[in-house]
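# Sequence plus the predicted model coming up.
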Amino acid sequence: MRRAVITASATAAGVVLLLSLKPHDPSTAPAISSAGADSARNTTQDTGQGTGQNTTQGSGPGSGTGAAAGGATQTVTGSAVNTRYGPVQVKVTVAGGKISKIDVVQYPTRDRRDQEINSSAIPQLNQEALAAQSADIDVVSGATYTSDGYTRSLQSALDQVKK
């Protein structure tokens, strides 16, 4: 009988503690940028609220190879892709027919674990995309959902690049 009372009390205390925990509201997430394979990583403050709008006057979807006309420089924002842990959205700068810079304007930052995973995964994804010059890149182990959202948003941005 005494065990039952102790067990019930401990269970009730555990439930009360769990219910008293409140998730924190993360502040704005920094945008993670990559400007070429040899340059240093740039981090800037962003609101994390991308529009999913093309920032250039593109005439229609391209093949997604990232090639822009001649030496023109274009900056295109891909669509925000919802993942299990939050939206992922990238902004791509294409110069001289090559991807020159990728900014990740939205990515999951709901909790400390999301921030930890994405702080290492996003630079890896940026590096791979710059090396491949396309959205055909490998996923980062441990960041499968972010990797999937990243490649889909990157492909949508590359599809908007004006030929």
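Yep, it's here. Numbering: from 1, shown residues only.
# switch to C-alpha atoms for all contacts and neighbour counts from now on
Will do.
# Would you map the strands across this structure?
30-34, 42-45, 73-77, 81-83, 86-95, 98-106 (DSSP state E).
# so which of the ones you listed comes closest to Thr144?
strand 81-83 (9.8 Å; Cα to Cα).
# helices and strands around that closest one, which ones?
strand 86-95, helix 144-160 (3 or more Cα pairs under 8 Å, 6 or more residues apart in numbering; DSSP states H and E).
# Below is structure B, check it against A:
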Amino acid sequence: MKRIVIAVLSTISGLVLLFSYPTSTNKSVTADTVPAAGTATTTGSAAAGTAATAAPTAAAAAPAAAATSGTFTGAAVQTRWGTVQVQIVVADGKVTSAEAIQYPNSNGRDQQINSYAIPVLNSEAVAASSAKIDMVSGATVTSGGYLKSLQDAIDQAFPA
């Protein structure tokens, strides 16, 4: 009887430890991990004749009061599995659209992973209006490239 109680308590303890393990990391891209300036192309610019009313406090944060509008394309980031590049649309200082315009899709596994990862990354980038978003589990390489390219596009939209 004593062995049964010990076995049950050990199993419960193991399950508690297993379920309390964090499975997601909250990694964000900082300015020092973005490719060197001048490596990206910009397809839009800040609205003419308008000035930002608040300076960004961090490179990854997009100020809500900024008057920036346009389409900005981040640097094409080479990853282990292929190139990742993000394009954002900014209206009135807020990211209204984010889209991965390049990402690995040369084989079935890439297509499978990125068919769920890219939409998640796109929606999180719009919701956060910054590059401070979680990486997608199972798509770590693509997520890392996405975050770097997104950060570069945001830096273009909201220069310091």
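That came through, no problem. Computed from a prediction, not measured in an experiment: that's the story for all the values here.
# if we can go back for a sec, if we compare the strands of the first structure, which one ends up closest to Thr7 of the first structure?
Nearest of the strands of the first structure (Cα to Cα): strand 86-95, 38.0 Å.
# Take the strands of the first structure and write them to a markdown table, including distance to Thr7 of the first structure.
As requested, these are arranged in a markdown table below (distance: least, Cα to Cα, whole Å):
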| stretch | distance to Thr7 of the first structure |
| --- | --- |
| strand 30-34 | 46 |
| strand 42-45 | 49 |
| strand 73-77 | 55 |
| strand 81-83 | 39 |
| strand 86-95 | 38 |
| strand 98-106 | 45 |
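# Read off where the longest helix anywhere in the first structure ends up in the second structure.
Counting by DSSP state H, the longest helix found in the first structure is helix 112-132. Mapping helix 112-132 of the first structure onto the second structure (TM-score structural alignment) gives residues 108-128.
# got it, and stretch 83-92 of the first structure?
Counting by TM-score structural alignment, stretch 83-92 of the first structure corresponds to residues 79-88.
# and Arg113 of the first structure, how many residues sit next to it?
11 (other Cα atoms under 10 Å).
# Quick check: the gap between it and Val161 of the first structure.
34 Å (Cα to Cα, to the nearest Å).
# Then Ala4 of the first structure?
67 Å.
# One more: Asp103 of the first structure?
Distance, Asp103 of the first structure to Val161 of the first structure, using Cα to Cα: 15 Å.
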